[in-house]
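# kindly return the folded structure for what I paste below:
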Amino acid sequence: MSKVKLTDRYVATITAEPGKRLEVFDQHLMGAGLMLRVTDTGRKVWMVRYRTDDGQQRRLNLGMYPDIGLGEARGRAAEARKKAVDGDDPAGERRQRRAEARSNPLKTFTDLADSYFAASEVGEWKPRKTKKRASTLAGEKWLWERHIKPELGDLPIDDVTPAAIKKILRSLVATGRESTSNKVRAQIRQMFNYAIEQERVTVNPVAKTTALGDEVPRQRVLNDDEIRALWTALSDRSGLVRKNKPAAESRVFIGEPVSIAMKLLLVTLVRRAEMSGAARTELDLENGIWLIPGARTKSRRPHLVPLSSTAVSLFRRAILIADAKHIDPSPYVFPSPRDRRQPITPAALTHALRHVREALDLGRLTPHDLRRTGATNMASERLGVSPFLIGKVLSHSTETGGAAVVTLTTYALYDYVKEKRAALDAWEALLNTILWGKPGDKVAGYFPDVVPPAMSEELRRRVADDPAFRQALINELLGLPTTATTRQARVTKLRDQ
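Take a look at the predicted model:
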């Protein structure tokens, strides 16, 4: 037994001689009672030593290294000491929980998965200190059902070995799914961390595996021709046929609401889940504002999206379609066809876009690539928007802490609204130039979706030949904010309320 002021490097490199076991106590102030036990097989376990109120000395297992790092081990040790000072016995409580677990054990990996998902759904298991989002859990369940359960679900938990896990990871990498391989590994690791917390196991087998997938950040950006082809296909979906598919599966069937949602992804640059779950109460179309609550954003902070006239008209069209043939309006812009009380899923956008790009032979294309396309064009010499402002438009998190977090949360919701609107309006103008060859021609291309098809041929010619008349007509039909000054005045008024 020795005493050392532990460091990350020391913990990572310390070894025990063959046939011997080391016990090293931490001399750091925050590590009082903390011990690292090292075996000759390389196994390293954190322990903390304390005394109960009646003077008995206890040792509590804090977890395995490297699953638990030095900093976290010191934090857990401090928590255990505090409980002991308060009269509790953490080790005794753990033994009691273990006895209860033995009376109703988690036997198979499927048993563990069921318990893990149940605990995650109610917020009992929060590895990052916050309850998992429903979308996150949905993704984890998909990975479990598709890739993990078929291979490991029926195995006893103790038989889920590093070798069994590696077999799944290698299989995925061999079929070109390297990113999925890494996600599966991370998912299994989380499940076993939960099992350790439940004292069902003491070792996480994933710690003896490595991420096999060589993930390369996607760089997919649509060129102008691809943007035109995609927008045209979304506007006229008739005749779209997926190539190299059986006849029964080749036709592309995409409803107008989903096509509008995908156009809006390109126009607003929001994330697919933010778009699919858009609620009507979030939209102020008169002022050209979309306020996405923090509960629906990746950063968990509200995100204000200035809406261009294109976005406003598309949203109005989507709402018009949603209300057609229904007495009671849905609370969502894109209600599910199966249950109008729920929105469409983010996956609906991904699947629809996959079918369209297969019909157009555009190569691999995801909803996030539309977001990247807009951001890349903003940053290019075509628009010259600063990276900082693009980050604001995309609602990327700002690395701040302390009082700055309070300031951002309370006051910064309307920060840079004018600049964000200018950036999105510039992107709209460029998009219109790409689509129609006229930066100010903000109605062409989606005007047929708004103007009744029964209008006279004379009116159609005037709309086609007179941009000013066309814009005035669309403003009249949709009630769009007429000028940037008017929009900014409305934003200022809303902010001051």
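
# rest of the way, CA atoms for contacts and neighbours
Fine.

# can you give me the neighbour number for K82?
14 (other CA atoms under 10 Å).

# centre-most residue in this protein?
Here the mean C-alpha position of the chain is nearest to the C-alpha of K298 (CA atoms, centre = their mean), at a distance of 5.5 Å.

# part of a strand, is it?
No - remark: K298 does not belong to a strand; assigned using DSSP: H, G, I helix; E, B strand; the rest coil, it is coil.

# ok, it to P439 distance?
32 Å (CA to CA, to the nearest Å).

# contacting residues around L234?
Residues near L234 by CA atoms under 8 Å, 6 or more residues apart in numbering: 259-260, 263.

# okay if I get those residues as TSV plus distance to G213?
Shown next, in TSV, are the contacts of L234 (distance: CA to CA, whole Å):
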residue	distance to G213
S259	33
I260	35
K263	32
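
# does A233 really touch V356, like I thought?
Yes - at 7.5 Å, A233 and V356 qualify as touching, with contact defined as CA atoms under 8 Å.

# okay, those two: which has more neighbours?
Between A233 and V356, V356 has the larger neighbour count (other CA under 10 Å), namely 23 against 18.

# next one: that one relative to L230, how far apart?
Separation of V356 from L230 (CA to CA): 8 Å.

# how about A91, what does it touch?
If you count contacts by CA under 8 Å, 6+ apart, A91 has them with 58-61.

# most neighbours, which of the residues you listed?
L60 (19 neighbours).

# skip the chain neighbours and tell me the closest residue to T161.
Closest residue to T161 apart from its sequence neighbours, by CA to CA, 6 or more residues apart in numbering: P205 at 5.8 Å.

# I have a second one here; can you model it like the first so I can compare?
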Amino acid sequence: MKRELTDIWLRNLAPPASGRLEIRDTDVVGLVLRVTAAGVMTWSVRTRTKDGKQTRPKIGTYPSLGLSAARKAARLALTGITSGADPIEEKRAAREARRHRMAEATVTERLAEWRAGREADIEKPWSDRYAAEVARICDRDVTPRLGNRALVETTRADWTALVATKRKAAPAMAASLYRVVSSFLNHAEAEGWVPLPLLPRKGAAKLAPMPKARTRVLTDGELLEVWRATEGEGVKVRAFVRLLILTAAREMEVADIAVGEVDRARGRWTLPGSRTKNGKGYAVPLAPLAMAEVDAVWPAGGEDCGGDWRMLGSINGNGFRGFSKLKARIDATIASNRAKDSAGLEVRPMPAWRWHDLRRTARTGMTRLGIPRDHAEAAINHVSGRTKIERTYDVHDYADEIISALGRWQAHVAGLVTAQPAAEVVTLADRRHRAA
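Next up, the predicted model:
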């Protein structure tokens, strides 16, 4: 039917009992409103393209698109069609282009899109620390193997193999990789980037189970062997290993020690929260043995180099890297030293150990030295050893206790290295406590 449409008439328009009703506007010739029995009202433009082909592009639904706006949209569409445009063909081409883009989008491109969206999420944003961890995992583990492939062409076998390979090389890191990859692929499925899930929904227990907690602790003799194995290394490498032993800090924390973090006058290394695993900064004492290692790598320009100048890298200003190669050299040196000292007898290899075992060794050593548990936990910047109630009601920063605990540990190591009994280190806080 034809008629001049008005807002009042449209508001009172009832849907047909069955089928559909079409009303052609007499004001804008070509504008059509289709009404279904379900009450759905759809605007479209009915006309012919320049080559005579009939076309009927949809322009919206009523009442979301009111009469005035529908007429304006219809006039624009009719003008375009008269000029040679074909809206339906353009939409079809756009859909095809989207499908083509989706088919060609690489894993790297989709990862970047996913990360950007998650980092910009207002309701559940990633923390800076977690965003950096995701970036590191993607750049280290995912992009090198699958980055250049189209995401839709990857298979479940590709992704499970990625996690399985990581599990063989580094079981603990495989769990983190699984979490990141699983989150990404769930998002990809929800967005329609892939038609099917590419990782099992509950596959973590099988594909990347958490490894058993390590309990390896080096004996005093083994610790001394590691210390002496660094004697043939360069000063920066030697400082890295020895500061790991003395400070009980994590590998990356020591590897990136910077000029601005060290107060040489006070013998303090202050780790900012941005560089610690739990986001909590703390101060580490540098007794004479530790200060000697820092002094050996202190840059010629000192503080003029800038606070961010990292002291241990092979390239000036960068942090130390090459953990695996260094570990292999240290192990080889220890084996060689044991052979030299064996006097021809059978040589027993040192039981396998990792860099992180030095941290556990220090923590265990503090207990042996009689350091209270909460002080020793604070000394390695652990918060997991305290209950939620303790963390809520005991907000003491343990700064003095950390200095005391690590000072006693460093004195113990000094005793091993110099073959002298460890002198007790007493901080100002200790003196006050004893005087009370």
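
# look at H326 of structure 1 and say how many residues are nearby.
Under the neighbour criterion other CA under 10 Å, H326 of structure 1 is assigned a count of 10.

# ok, now E215 of structure 1?
E215 of structure 1 has 13 neighbouring residues, counting by other CA under 10 Å.

# returning to what we had before: okay, the contacts of A91 of structure 1 in TSV with secondary structure and distance to V270 of structure 1 next?
Output for the contacts of A91 of structure 1, formatted as TSV (DSSP: H, G, I helix; E, B strand; the rest coil; distance: CA to CA, whole Å):
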residue	secondary structure	distance to V270 of structure 1
R58	strand	53
R59	strand	51
L60	strand	47
N61	strand	45
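
# show me which of the residues you listed is closest to A138 of structure 1.
In terms of CA to CA, no member of those lies closer to A138 of structure 1 than N61, at 32.7 Å.

# trace that closest one over to structure 2, please.
When structure 2 is aligned by TM-score structural alignment, N61 of structure 1 is left unaligned.

# sec struct for the closest residue to N61 of structure 1 other than its chain neighbours, please.
Excluding the flanking residues, the one nearest N61 of structure 1 by CA to CA, 6+ apart is M47, at 4.6 Å. On the three-state scheme (three-state DSSP), M47 of structure 1 is labelled strand.

# which of the helices or strands spans L224 of structure 2?
helix 220-229 (DSSP states H and E).

# residues touching R216 of structure 2, list them.
Taking CA under 8 Å, 6+ apart as the test, what R216 of structure 2 contacts is 353, 357, 360-361.

# show me what it lines up with in structure 1.
That one, R216 of structure 2, aligns with R220 by TM-score structural alignment.

# that match and L383 of structure 1, how far apart?
Distance from R220 of structure 1 to L383 of structure 1, by CA to CA: 19 Å.

# picking up where we left off before, can you tell me what the residue nearest to the centre of structure 1 aligns to in structure 2?
With TM-score structural alignment as the criterion, K298 of structure 1 matches K277.

# got it, and L424 of structure 1?
Using TM-score structural alignment, L424 of structure 1 lines up with L406 in structure 2.

# in JSON lines, list the contacts of A91 of structure 1 along with distance to A195 of structure 1.
Shown next, in JSON lines, are the contacts of A91 of structure 1 (distance: CA to CA, whole Å):
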{"residue": "R58", "distance to A195 of structure 1": "23"}
{"residue": "R59", "distance to A195 of structure 1": "20"}
{"residue": "L60", "distance to A195 of structure 1": "17"}
{"residue": "N61", "distance to A195 of structure 1": "14"}
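
# farthest-apart pair in those residues, please.
Comparing all pairs in those by CA to CA, the longest separation belongs to R58 and N61, at 10.1 Å.

# hang on, the earlier thing: go through the contacts of A91 of structure 1 and name the one nearest S2 of structure 1.
Out of those, the member with the shortest distance to S2 of structure 1 (by CA to CA) is R59, at 16.7 Å.

# for that closest one, list the residues it contacts.
47-50, 91.

# could you do R201 of structure 2 as well?
R201 of structure 2 neighbours (CA under 8 Å, 6+ apart): S182.

# kindly report the same for L389 of structure 1.
419-420.

# do you know how far the equivalent of it over in structure 2 is from W114 of structure 2?
Counting by TM-score structural alignment, L389 of structure 1 corresponds to H375 in structure 2. Separation of H375 of structure 2 from W114 of structure 2 (CA to CA): 42 Å.

# thought R185 of structure 1 was touching L169?
Yes - with contacts counted by CA under 8 Å, R185 of structure 1 reaches L169, the gap being 7.2 Å.

# comparing these two, which residue is more hemmed in?
Between R185 of structure 1 and L169, counted using other CA under 10 Å, L169 has the larger neighbour count: 26 against 22.

# name the nearest residue to the more buried one, sequence neighbours excluded.
Nearest non-adjacent residue to L169 of structure 1, counting by CA to CA, 6+ apart: S181, 5.1 Å away.

# that neighbour against V173, yeah?
Yes - counting by CA under 8 Å, S181 of structure 1 does reach V173; the two are 6.3 Å apart.

# overlap in contacts of those two?
212-213.

# these two - which one has more neighbours?
Neighbour totals were compared for S181 of structure 1 and V173, and S181 leads with 27 against 17 (other CA under 10 Å).

# OK, contacts around the more buried one?
Counting by CA under 8 Å, 6+ apart, S181 of structure 1 touches 168-170, 172-173, 211-213.

# separation between the aligned partner of the residue nearest to T161 of structure 1 in structure 2 and H187 of structure 2?
Residue pairing (TM-score structural alignment): P205 of structure 1 is matched to L198 of structure 2. According to CA to CA, L198 of structure 2 stands 11 Å off from H187 of structure 2.

# which of these two has more residues huddled nearby?
Neighbour totals were compared for L198 of structure 2 and H187, and L198 leads with 21 against 15 (other CA under 10 Å).

# surely that one and R156 touch.
Yes - in this structure L198 of structure 2 lies within contact range of R156 using CA under 8 Å: 4.5 Å.

# fine by me, we can end here.
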